[in-house]
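*Asks:* Dropping the sequence and predicted coords here.
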Amino acid sequence: MSRLAARFASLKTTGRKALVSYVMAGDPAPHVTVPLLHDLVAAGADVLEVGLPFSDPMADGPAIALAAERALAGGTNTLKVLDMVAEFRKVDTETPIVLMGYLNPLEIIGYENFAKRASQSGVDGLLLVDLPPEEAGELDIVLKQYDLDPIFLLAPTSTDARIKHVLTQARGFIYYVSLKGVTGSAALDITEAAERIAKVKAQTSLPVGVGFGIRDAATAKQMGQVADGVIVGTVLVQPFGQHSPDIAHGMAVEKIKELRAALDEIV
């Protein structure tokens, strides 16, 4: 059983909701990331989503796009992110790690080379925003070879046919985008998201995590009541563009504690 499957199964057994925390690797400097990941786990994160910095992040709002710029300016690239994961794994061998990014760097590195190094580093899953399932066949063969789970997105605009197609290829969990927009958008329609998530869950045994628009205890609790977990990113990343690394680190940790407490109130 993969680390992702094991973690979601364990949470389901205890009746808890997964808290998935996103950070941009290397933001604002490479040395910041690994200690932050450890502290987010200690604060209550169940799964770590680590952003691969990319120059043209089309699905990301301003906060995460700027985080990618800072990370790239500090010298972080995709292979160095894998080194960070390997460093994290020296201490934590249980917390699942999903990389989130874009296809171009993998094309340059090569699917086989990337997947092998990712597996050796301790990566569990991969979400490429700009790789639809229809075009993921070649990469998926390599991911299966190295026991890496492909994570796919579903959205309010996903048709019934698209939902079925994604569910045939996805492993690990389904990432449901709760709104029509980029990361950090505020226009979260709780009712619509709840209806769509219920529709997806009726068709799969995979866990469904919801992201985009989760920003506080209230939205986390509302979405946690209908999904298997919530994914939070912008509110963790944004402080690194506004404060010193130490202050931003502390703010991110406190936010995870806040969201963890809210999710644990769900019966």
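*Replies:* That came in fine, so what should we check first?

*Asks:* C-alpha only now, for contacts and for neighbours.
*Replies:* OK.

*Asks:* For the stretch 151-267 of the chain, which segments count as helices?
*Replies:* Secondary structure of the stretch 151-267 of the chain (DSSP state H, counting those that start in this stretch): helices at 160-169, 190-201, 217-224, 234-237, 245-263.

*Asks:* try this one side by side with the last:
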Amino acid sequence: MTSISERFTQLKKENKCALIPFITAGDPNLKTTIKAIKILAENGADMIELGVPYSDPLADGPVIQAAATRALKNGVCLNDVLDIVKNLQNEITIPIILFTYYNPIFYRGVENFMKTIADVGVKGLVVPDLPLEEAETFLKVAEKFNIEVTLLVAPTSPMERIEHIAEKSQGFIYLVSVTGVTGMRSQVESRVEDLISKLKTVTDKPIGVGFGISEPSQATQMKQWGADGVIVGSAFVKKLTHTNHEEGLKEVEKLCRNLREAIK
């Protein structure tokens, strides 16, 4: 697998916007998760966010919360998620980014956690409840194991804080497009365009926009506004709730292709 930075560098040379799907590991089951990752990698995804099921996912909306609950009921744990990545690391070339809350990391110890995920081929981390003020040591440990930690910029953040986050974030900067939790929305707030412009005045790092993007037209709009990457989660997770798992996978494939076409 390539690193996140390498992938964005390649995409920049090709004048392309990154497509970053999110799915919850273990929902509806581990076997389907593996199939979904392969399908996404084969149909235009540039990197994949793989959500680690967690009992109190504060940043997630109802669709992803429900997916995490189902996965936990299935007995899915962090080791299962890492086994998925390990088994796929020789089959797919795009980077896999773990989306996890801080508690599972704290439980294992930061250094041990970083070594463990690096050993199986994970390339990046998004930790939504990691505050900037506590990120310095965390980022240094991650760097030691070549794990790129992407920090989130909230739309309500003051410019001074945005600059600090942009300076520290690795791989890319995760711009949250809405105030609130993840989930599908009918339109993206217009202030996102202004936020992208402001970010580009203080950093040359890629900017990925997520939370609330679910349709190809919204993805196109993000690219037109200057985003370097588009992150789509709830729309993919919802497809996988189909009672017929194979039909759900077909819908995931179709959505991935449509999103790729929208930002090519």
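*Replies:* It's in. Being a predicted model, the structure only gives us computed values, none of them experimental.

*Asks:* Quantitatively, what TM-score do the chains reach?
*Replies:* TM-score for the superposed chains, counting by TM-score structural alignment, normalised by the length of the second structure: 0.95, backed by 262 aligned residues with a C-alpha RMSD of 1.3 Å.

*Asks:* about what we covered before: can you tell me which of the helices of the stretch 151-267 of the first structure is packed in deepest?
*Replies:* Sort those by mean neighbour count, taking mean count of other C-alpha atoms under 10 Å, and helix 234-237 sits at the top with a mean of 24.

*Asks:* What is the mean deviation of that helix from its aligned residues in the second structure?
*Replies:* Overlaying the second structure shows helix 234-237 of the first structure at a mean distance of 0.3 Å from the equivalent residues (mean C-alpha distance after the TM-score superposition for the first structure).

*Asks:* could you say what helices and strands that helix packs with?
*Replies:* strand 18-24, helix 62-73, helix 245-263 (3 or more C-alpha pairs under 8 Å, 6 or more residues apart in numbering; DSSP states H and E).

*Asks:* got the ones you listed as TSV, with distance to R7 of the first structure columns?
*Replies:* Shown next, in TSV, are these (distance: least, C-alpha to C-alpha, whole Å):
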stretch	distance to R7 of the first structure
strand 18-24	8
helix 62-73	26
helix 245-263	15
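
*Asks:* Centre-most residue in the second structure?
*Replies:* E49 (3.5 Å; C-alpha atoms, centre = their mean).

*Asks:* Hmm, it is touching I94, no?
*Replies:* No. Counting by C-alpha atoms under 8 Å, E49 of the second structure does not reach I94; the two are 10.9 Å apart.

*Asks:* wait, which of the helices of the stretch 151-267 of the first structure is closest to E112 of the first structure?
*Replies:* Smallest distance to E112 of the first structure across those (C-alpha to C-alpha): 19.1 Å, for helix 160-169.

*Asks:* picking that back up, show me the one of the helices and strands packed on helix 234-237 of the first structure that comes nearest V210 of the first structure.
*Replies:* That would be strand 18-24 among those, by C-alpha to C-alpha, at 9.3 Å.

*Asks:* okay, the angle between the closest one and helix 217-224?
*Replies:* Angle between the axes of strand 18-24 of the first structure and helix 217-224 is 120 degrees (criterion: axes from the mean of the first three to the mean of the last three C-alpha atoms, to 10 degrees).

*Asks:* what does the next helix or strand after strand 18-24 of the first structure rub up against?
*Replies:* Downstream of strand 18-24 of the first structure, the first helix or strand assigned by DSSP states H and E is helix 30-43. For helix 30-43 of the first structure, the external contacting residues (C-alpha atoms under 8 Å, 6 or more residues apart in numbering) are 21, 23-27, 47-48, 71, 74-76, 84-85, 87-88, 92, 95, 245, 249, 252-254, 256-257, 260.

*Asks:* Flag every buried residue along helix 30-43 of the first structure.
*Replies:* By neighbour count with 16 or more other C-alpha atoms under 10 Å, helix 30-43 of the first structure contains the buried residues P30, T33, V34, L36, L37, H38, D39, L40, V41, A43.

*Asks:* Stretch 14-22 of the first structure maps to which residues in the second structure?
*Replies:* The counterpart of stretch 14-22 of the first structure in the second structure, counting by TM-score structural alignment, spans residues 14-22.

*Asks:* Name the surrounding residues that touch the matching stretch.
*Replies:* Contacts for stretch 14-22 of the second structure (C-alpha under 8 Å, 6+ apart): 8, 11, 40, 44-51, 208, 223, 227-234, 236-237, 256, 259-260, 263-264.

*Asks:* Repeat the analysis, applying 6 Å as the threshold.
*Replies:* A45, D46, M47, I48, E49, L50, D228, G229, V230, I231, V232, G233 (C-alpha atoms under 6 Å, 6 or more residues apart in numbering).

*Asks:* Which members of those residues are positioned in strands?
*Replies:* Mapping the contacts of stretch 14-22 of the second structure onto strands (DSSP state E) picks out I48, E49, L50, G229, V230, I231, V232.

*Asks:* I'd say the fifth one and G208 touch.
*Replies:* Yes. The criterion here is C-alpha atoms under 6 Å, and V230 of the second structure meets it with G208 at 5.4 Å.
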